[in-house]
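*Asks:* this one's structure only:
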């Protein structure tokens, strides 16, 4: 039966409305899908592309090659060597314990290394490679590569590790590197991602530490494709980092190795400065240590031995150690008095063997005294009473000012660990630091380098250099960085009266070359190579009246730790000086007997550029010197011998 026209029209209207709703809904859904697709493909494309690539591509940092360190002659004193190692990425390994067990069946790995690696992996992000073992042989690397399918997350790599060819001879100068530690991260404000790489080596001491940012370089990276289980399939691309800059020091390796060998058997330090430019030619401290032990991971036994050694091999005595300078300070007192106008060069002071100051007796080293003595003879014979007298005239403040002008009591800016400031005390210092008034007895003690006065061998070498030249010589350790010359250390004139300096220098010449000089026994005979100098003996403890009465005044009567320090400063040649040297022998006794021979031998070595002829020495010493030269020749490494003959 036919439907009525009205029903047909109503039904058509209903269908049209439904079609419209459905169509509109479809259009809306398509619009939403289109907007979402556009958002994902256009606005969030980079985000989703990164998420996709992270499932199959890893980016790993490439440590840069550390810059090399050379001596002034281009000899490598801190080098890099190949280091085969095995690393693990925890997130790629699955069962870490099982994989490590398989690894130990293939190569021999110490249990301590495994335990350390497991601990490291727990502390690091799962995607960070952790070194399991280092210094593998090529055979070990081949075995690991052959068994890669059974070792997920494990890979063998070749990297670089620091090596110090000259071992202990330059340990206190170059320092050493070691793996970055949590302590390192806590004390330095450095966001370099390289520091997050386990066992990444950074400078710990010496020039390695102070020039860290120069030597480190910047990281590179490589992109690698991995499969579903995280195994590396191929390397997609690699961008090498920037290698660290090479550094050339002012140290002369030949002179340094000689100085180190000459100090053998002593607890001592020596510094050699080139007066033309302030270059530090040698900075030796004895005993020393092998820095390679720290790079490879020092054993408990070795570490304990170094720390418990009473001669302190880890201490750089030449720059860190501070000592009462003893009679080497007398030039400071004399220059202060003459520059202030309270002392005439030809004026004499009477020395009866002691000086009474407000009821306190200060002794001269010569019990019977020197009698009437002037500036020249007071330095030549090292009379103490002369300086007790003139110090009371000039006062401590002007003495301290002169000391600082000559380089004492200030910290010299060098890329070395713990460079000491020493102390040139004055009234303000004692008041602010010790809360006490300065006393006249303090001035008397300071006049001969005792009391509160402290100086390092480096500072004493600078003092001697400035006296010898009249210029503000500043020590320089870095000669070139990436081939760029660093500023010279020879400064302007000190502004001191040249006649005054000339008188002090003449007295220092006679200390070594006059029969009544305290260091006449260590004179240099070769014309044009003679040295000028000043000896010093600094007391570790004061001799009591009871000890004097009992005759206990000799160092040989005391334990080593209570004996006096021996010091000597010198420059050479006398005409147109080229080198200044300072020596400390801890608890060595007299400066003339213990320190002066070392200074003489080192300064001769510097002038000749090698072993000097025997006729440079007094005839009665030549046999002993010849034996000493043979002993040192045997002590110096073969590489150094070859270089010294070049």
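*Replies:* Here it is on my side, so go on. Worth saying up front: this structure is predicted, and the values here are computed from it rather than measured. Numbers count the residues shown, from 1 in each chain.

*Asks:* rest of the way, CA atoms for contacts and neighbours
*Replies:* Noted.

*Asks:* any idea where the strands of the stretch 301-450 of the chain begin and end?
*Replies:* Using DSSP state E, counting those that start in this stretch, the strands of the stretch 301-450 of the chain run over 349-351, 354-357, 360-363, 371-373.

*Asks:* ok, structure two:
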């Protein structure tokens, strides 16, 4: 049917309107699209360029070189050693098991270490490098490099790891580092991103732990180009960051080595050597010790079990953690308390018949037959217990405790070592708060001879002796400098005791080792310019008195000795505690004498310093000590 002209015209008008509407919509859409494209390309260009760069370029943290630790003479105690390691990238290796088997045919791989690496490979993305083995020799690295075409995905690498060149000598002082654990992250308030780096090492004990932030340094960074999957394509730049600060300790490594070697035969013992002029700790020894290098990479279960199950407690820093009854080394405190209170005349005598009676109880002297009439000097020289029972009953525990605290007993010293103990210096309030008991006179008598509730550490005993020798409130110091900057010197205040009172006690201590009836006469120093004043001590670990040789080692008495030298111009103080060693005169005094002579001579002493009858035996025993002979100075700016 033929359409009329009118119908045709109406249809054309409809098509024209639709075209205009459609064209308008299309034009509007194109306009909006053009406006948005202009906005993105011009107005937001910088923002999108930054987002694109961040998708293409990543920043990776670089662990800084850890600060080094030196002794007072520049000998390295903790350094950074090159760590040669072998890594594998799973996606490049193809058949991982086959590739590892090829590697095992070239170099030895520890099964335990390899098992740990296999688990790590499964957890990580296929393009992330995983360490198969570390601490390898250069020969192993060279072998892998030469055979690289046959070992797809395996690459030799190098980094830094902590090393302790003097190993056991400084294990309890410097401490050690180890990988960051979840436990570490839970107990420290530290948001440093370095702690998130896998296997990043932090200080676990000792100076390494206490000065962690100083030694750690600040992170560096490297800019790497990655593809869409996050795979590293190339490195674009590197900022190594700031290395940690170097530290210098007050310890003399040569003396420290001698102390460790001299204590070793004692099975379980500790010693502290202190400079009485400035408080520098010159040696802090413990026996037995352990190798901290084993902890750096993660100690094996068997090795750790041997340390924790050892009854001589090699992991314990006995010099600052061990709290022992001070025995007769405490008698100087009772004497000073009585003199200071004006309740003792130095020439006054007490009669010792072998015991002191309090009510219906007898407090015995160590010498069953008694010492007869005893004055101050003789009481120290022969360590008469009855003399101090009399003094304690006269002056009371409050004066004894107050005087002892002034000499450093019962005080926790602020030193960068783990678990420094405050010991116990009891008084009436302490006993009531601790045990809800009232103090009795018998408690004072026990305290007077360093028994009962009184507990002291070898460090505290060394401080006590240094203060007796100097008459000043000297404080122990372990850190000599940080990055070459020494702390501001602190004025040393007088203790506040009369000099003549101190001299009475010093003369009594001199008689201990230099009078024929002194308890340490067998451990005297013959050289007139090096003579030592000291005090022996024996502390009981059981209430029933029996001979030490008749009971197991764990039930024997502790042996103690404290001393200072040279007597005329003292600048060194020493304390020695031999756990379950028996008598202080037999077990502790000879060790202290040898340590003191080594320190005064800056090396093995001439045998003329010893009594003539002992020289042959001592010369032989000293020659058998396991001493280090090669102490090398180092450039503190040299960072391995």
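*Replies:* Here it is on my side, so go on. Note that this is a predicted model, so its numbers are computed, not measured.

*Asks:* What's the TM-score once they're superposed?
*Replies:* After superposition, the two chains reach a TM-score of 0.91 (TM-score structural alignment, normalised by the length of the second structure), with 628 aligned residues with a C-alpha RMSD of 2.9 Å.

*Asks:* Need the strands of the stretch 301-450 of the first structure in JSON lines (columns: mean neighbour count).
*Replies:* Converted to JSON lines, those look like this (neighbours: other C-alpha atoms under 10 Å):
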{"stretch": "strand 349-351", "mean neighbour count": "20"}
{"stretch": "strand 354-357", "mean neighbour count": "16"}
{"stretch": "strand 360-363", "mean neighbour count": "14"}
{"stretch": "strand 371-373", "mean neighbour count": "16"}
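
*Asks:* Dump the ones you listed into a markdown table; add distance to residue 444 of the first structure as well.
*Replies:* Converted to a markdown table, the strands of the stretch 301-450 of the first structure look like this (distance: least, C-alpha to C-alpha, whole Å):
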| stretch | distance to residue 444 of the first structure |
| --- | --- |
| strand 349-351 | 14 |
| strand 354-357 | 9 |
| strand 360-363 | 8 |
| strand 371-373 | 18 |
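
*Asks:* Relative to residue 360 of the second structure, how far out is residue 450 of the second structure?
*Replies:* Applying C-alpha to C-alpha, to the nearest Å, the value for residue 450 of the second structure to residue 360 of the second structure is 22 Å.

*Asks:* you'd agree residue 83 of the second structure is up against residue 138?
*Replies:* No: counting by C-alpha atoms under 8 Å, residue 83 of the second structure sits too far from residue 138 to count as a contact (9.8 Å).

*Asks:* contacting residues for the corresponding residue of the second structure for residue 409 of the first structure?
*Replies:* The equivalent of residue 409 of the first structure in the second structure is residue 410 (alignment by TM-score structural alignment). Neighbouring residues of residue 410 of the second structure by C-alpha atoms under 8 Å, 6 or more residues apart in numbering: 404, 422-425, 455-456, 460.

*Asks:* which one of those sits closest to residue 365 of the second structure?
*Replies:* Lowest distance from residue 365 of the second structure to the contacts of residue 410 of the second structure (C-alpha to C-alpha) belongs to residue 455, with 20.4 Å.

*Asks:* can I assume the closest one is in contact with residue 425?
*Replies:* Yes: between residue 455 of the second structure and residue 425 there is a contact at 6.8 Å, judged by C-alpha under 8 Å.

*Asks:* Okay, and residue 133 of the second structure sits in which element?
*Replies:* strand 130-136 (DSSP states H and E).

*Asks:* Tell me roughly how far that strand lies from the first structure on average.
*Replies:* Superposed on the first structure, strand 130-136 of the second structure shows a mean distance to its aligned partners of 2.6 Å (mean C-alpha distance after the TM-score superposition for the first structure).

*Asks:* picking that back up, quick check: the farthest pair among the contacts of residue 410 of the second structure?
*Replies:* Using C-alpha to C-alpha, the contacts of residue 410 of the second structure span at most 12.8 Å, a distance reached by 404 and 422.

*Asks:* So for residue 450 and residue 360 of the second structure, which sits in the more crowded spot?
*Replies:* Taking neighbours as other C-alpha atoms under 10 Å, residue 450 of the second structure and residue 360 compare with residue 450 leading, 26 against 5.

*Asks:* In contact with the more buried one, which residues?
*Replies:* By C-alpha under 8 Å, 6+ apart, the residues touching residue 450 of the second structure are 325-331, 539.

*Asks:* Could you find the counterpart of residue 569 of the second structure in the first structure?
*Replies:* Residue 569 of the second structure maps onto residue 576 in the first structure when the alignment is built from TM-score structural alignment.

*Asks:* where's its match, which helix or strand?
*Replies:* Under DSSP H and E, no helix or strand contains residue 576 of the first structure.

*Asks:* what's the neighbour count on residue 146 of the first structure?
*Replies:* Neighbours of residue 146 of the first structure under the rule other C-alpha under 10 Å: 11.

*Asks:* What separation do you get for it and residue 577 of the first structure?
*Replies:* Distance, residue 146 of the first structure to residue 577 of the first structure, using C-alpha to C-alpha: 66 Å.

*Asks:* Longest helix in the first structure, by number of residues?
*Replies:* What stands out as the longest helix in the first structure, according to DSSP state H, is helix 5-38.
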